[in-house]
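[1] Sharing a sequence plus its predicted fold:
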Amino acid sequence: MSKGKVLVVDDHKRVLTALQILLQDEFEEVQTLANPNSLLFTLETNQFDIILLDMNFSAGVNTGNEGFFWLNKILEKYPDMVVVLLTAYGDIELAVKAMKVGASDFILKPWDNNKLINTLRTALQLRRSKQRIVQLEIEKEELAREINQPVTRMIGRSKLMLEMHRIIEKVACTDANVLIFGEHGTGKELIARELHLKSKRCKAVFITVDMGAITESLFESELFGHEKGAFTDARESRIGRFEIASGGTLFLDEIGNLSMPMQAKLLSALQTRKIIRLGDNQVRDIDIRLICASNKNLIQMVLNGEFREDLLYRINTIQIDVPELRNRNGDVAVLAEYYLRKYAVKYNKQNLRFAKNTIEKLMKYSWPGNVRELQHTIEKAVILTDNSELLAEEFLFKERQINEMKNEAVSFEEMEKQLIRSAMDRHKGNMSQISKELGVTRPTLYHKIKKYDL
């Protein structure tokens, strides 16, 4: 039995009955429709691979205009639909004209059963080819997006980073599932990309899914895809991330944010390596290399009953722990110099450098936001500075400010006053630079200075 779904549209009940009986053993599903006026509604609420369409519906009318009308309506809304026409012998010229418009083939009445079945089998192959072309276009877009992304390397010379790179080199050439642990901003996605680029799948797609951003209601649609009409607003079929990533690498970021029901659905797909789109019955094989990442302690979550133990074992063939920046001795200086060069070029300040005591100050900070925080801090400093050197006092850290508020129990107004005074000292009263750093307008800044008698 072919897995395709066929819709037969003809106003003769005997024709519909005969085709229903003939095709039901050949195709997964066969539906019939006697009135073409409900055709578009039927297509909105059901998914078909082939439409077998009669060319004439009104008694005594053999112009084929009705067939042309509905053919155009179908292809206007569903340009990839495969339509096979049912036509009388005398209408062959019309049928050929219809094929130029977009019909895939035609069948003469009265038909030969074997020829009709073979024609529909060929039409189903055409349908599958069109669907594959759509999928290849999506994969092409994903590859182009990957190619156009700026290449960012994992930078670091510390012992912990060298050990992590050693593990990456060993694991990358395999298809083993990898689980990456690390705090926010440590570069978990960079590691996943490096694993992909050094794997046998490097020429295929690398698909990223932020699991923390997917709601439970959209989980299946996003990962497994859906057919048109599967739910409200599903106006067209959509390929899921699993299918797009097939042949390549699927990176599931922040997997610890999944609810238990979502975990169960994910586990089933990973165990069987098969998925079913929402609103469809067709089982689709998937071939992915799976990489997951989390900033949460999944083992503790298992003990708390918040994460499935069998799912953890499934995704955790190899575990890579990304070290926090505060534990990467010497890497702060290396990264700071790298980002300074990068943003000095970007903002046309090529001669900019660090003052002697600035790196020392950066290395003493604990960097709770890790590499991402360091990167944004350097970029902000490069943008705002008017000096040829980045001075130590140009770097204010939120962590220090918060600790000062806790330890000294200062009021919010006192803290705000201190921040404005510090900015005024750094920028020597330059109101434009002060307002930029503090993120307030100049009128607001003048009001604050007057309020605090600065």
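    That came through, no problem. Numbers count the residues shown, from 1 in each chain.
[2] CA atoms for contacts and neighbours, from now on please.
    Will do.
[3] Output the residue ranges of the strands in the stretch 351-454 of the chain, listed in chain order.
    Under the criterion DSSP state E, counting those that start in this stretch, strands of the stretch 351-454 of the chain are mapped to 353-354, 389-390.
[4] Please tabulate those in JSON lines, including the columns distance to Ile207 and mean neighbour count.
    Below are the strands of the stretch 351-454 of the chain laid out as JSON lines (distance: least, CA to CA, whole Å; neighbours: other CA atoms under 10 Å):
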{"stretch": "strand 353-354", "distance to Ile207": "38", "mean neighbour count": "16"}
{"stretch": "strand 389-390", "distance to Ile207": "38", "mean neighbour count": "19"}
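[5] Which among these is found nearest to Asp105?
    Closest approach to Asp105 among the strands of the stretch 351-454 of the chain (CA to CA): strand 353-354, 70.8 Å.
[6] ok, residues contacting the closest one?
    Where contact means CA atoms under 8 Å, 6 or more residues apart in numbering, the residues beyond strand 353-354 that reach it are 340, 388-391.
[7] Put this next to the previous one:
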Amino acid sequence: MIDAKILVIDDTKSVLSALEILLQFEYKSVKTISNPNQIASFPNFSELDIILLDMNFSAGVNTGNEGLYWLREIKKKASHISVIMMTAYGAVDLAVKALKEGASDFVLKPWNNERLLATVKSAYELRQTQKEVKQLKQKESNLKQVINQNKNYIIGNSKALNQVLNLVQKVAKTDVNVLITGENGTGKELIARELHKLSARNNEVFISVDMGSISENLFESELFGHVKGSFTDAKEDRAGKFEAASGGTLFLDEIGNLSLQMQAKLLSVIQNRVVVRVGSNKPIPVDIRLVCATNCNLDQMVADGLFREDLLYRINTIRVEVPPLRDRENDILVLADFYLNKFTHKYGKAGLKINQLAQEKLMGYAWPGNIRELLHTIERAVILSEGNVLKPTDFLLAPKNSVSIENGPNTLEEMEILMINKALDQHDGNYSAAAEQLGISRQTLYNKLKKKSPNL
């Protein structure tokens, strides 16, 4: 027996009795009423799944207008209910009109029992499908909310930061491509998330892709998707990041680390807003807001032949330069206080304060690692603290470029990082050029830095 609630509305008692007998063997709950005016007081009306509604209730009237009126009233009261119209006067135009008003089907009297049962079952299945779609949409909405939750905040009130946020606010309402530039650790992804949060797409998903961590072999599969059997490990169809972000925002971080070959493939998709999964010929349109970020000097890379000029034009409709922490002096102590509260709570060291001399030390430091370096510095100080006050000696800060190969690193790992940083400095943050100088692949270089700083 099907667990569904059915209501039959007809002014003929013999019709009500016949339908109740026919349907009660198939459905768990079958109720009848002879007057549609009883709809308003019918108990738990919104819980009904199906209504069989007569088209005519007044003697001598066969226009069907009464039924259409009550159909509209039912849809106003509970639009999800599947309504099957019944009439002894068959007319194609009347049936079409009923369907346009929201009826799910049309039954002629006298009916064929098997055909009527099939019609009711179809209406029930339609109702179940609608329920499933509604549940899926709710789950999708909840999932998007979880994905879009951002527990990091843009902290500060310096002039340099406010200029950036003002630009972000102006640009966010549009769908233009945005390029975010700035040193490592300045919070480029936070700016990208702020763009998404202030945009008309804020109820859709924000997908972040670390381009520097994607190997060339998996580039197309990761970004554009693949079909089952297209390569050895393709055991099922899979949507790429472009498809996953459709309707929302796609953030491509470290875009300056792509090879020229990958740049060409990316350019085609950005231009056409269409992806083709690996192993397929079917074009799939995508609707995304594209935001890219890099710490590289893309203009210099274009001049050096390392970055496509046409790709730069595509991603660079608006450029947002995130200022380094050293240019946000007013924000250093604000950020330090924010992270101090965060880590004292995390490590159970409530009441810990930074004294005046320590604050001056933090303010006087250049912060080459920017906000990320400040975060780790505060966390380390909180973990190692022994009293209630953090003093200058609790913050281990080294002047920029004070470490040398001769007296600085004590381990092979430190030596590697020192050489990598030196090579990156020489090539203005260009990973490919630095990797070539060091005699390693760009991916190896990136992995070594990632290992050293997991939040890179």
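    Structure received. Note that this is a predicted model, so its numbers are computed, not measured.
[8] about what we covered before: want to throw the strands of the stretch 351-454 of the first structure into TSV with distance to Lys140 of the first structure?
    Listed next are the strands of the stretch 351-454 of the first structure as TSV, based on distance: least, CA to CA, whole Å:
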stretch	distance to Lys140 of the first structure
strand 353-354	42
strand 389-390	43
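[9] who wins for proximity to Gln131 of the first structure among these?
    Closest among these, using CA to CA: strand 353-354, at 54.9 Å.
[10] quick check: the closest one aligns to which part of the second structure?
    Under TM-score structural alignment, strand 353-354 of the first structure corresponds to residues 353-354 of the second structure.
[11] what about the matching stretch, how far off from the first structure?
    Stretch 353-354 of the second structure, aligned to the first structure and superposed, deviates on average by 0.5 Å (mean CA distance after the TM-score superposition for the first structure).
[12] how about Ala392 of the first structure, what does it touch?
    Ala392 of the first structure sits next to 355, 357-359, 361 when contact means CA under 8 Å, 6+ apart.
[13] same deal with Ser221 of the second structure?
    240, 277-278.
[14] so which of the residues you listed comes closest to Asn150 of the second structure?
    For these, the nearest to Asn150 of the second structure is Gly240 (22.5 Å; CA to CA).
[15] Count the neighbours of the closest one for me.
    20 (other CA atoms under 10 Å).
[16] Skipping its backbone neighbours, what lies nearest it in space?
    Nearest residue to Gly240 of the second structure, sequence neighbours excluded (CA to CA, 6 or more residues apart in numbering): Gly225, at 3.7 Å.
[17] Run a quick check on the one you found versus Ala239, I expect a contact.
    Yes. Contact criterion CA atoms under 8 Å: Gly225 of the second structure and Ala239 qualify, at 4.4 Å.
[18] Can you check which residues contact both of those two?
    Both Gly225 of the second structure and Ala239 are in contact with Arg277, where contact means CA under 8 Å, 6+ apart.
[19] Looking at those two, which one has more neighbours?
    Taking neighbours as other CA under 10 Å, Gly225 of the second structure and Ala239 compare with Gly225 leading, 23 against 17.
[20] The more buried one and Gln261 of the second structure: what is the separation?
    According to CA to CA, to the nearest Å, Gly225 of the second structure stands 18 Å off from Gln261 of the second structure.
[21] Over to His196 of the second structure?
    29 Å.
[22] can you check Val107 of the second structure too?
    Taking CA to CA, one finds Val107 of the second structure at 62 Å from Gln261 of the second structure.
[23] Comparing the two, which residue is more hemmed in?
    The residue with more neighbours, out of Val107 of the second structure and Gln261, is Val107; 21 against 10, by other CA under 10 Å.
[24] Skipping adjacent residues, who's closest to Thr377 of the first structure in space?
    Phe395 (7.8 Å).
[25] Likewise for Phe224 of the first structure?
    In space, and not counting its chain neighbours, Phe224 of the first structure is closest to Gly240: 4.3 Å by CA to CA, 6+ apart.
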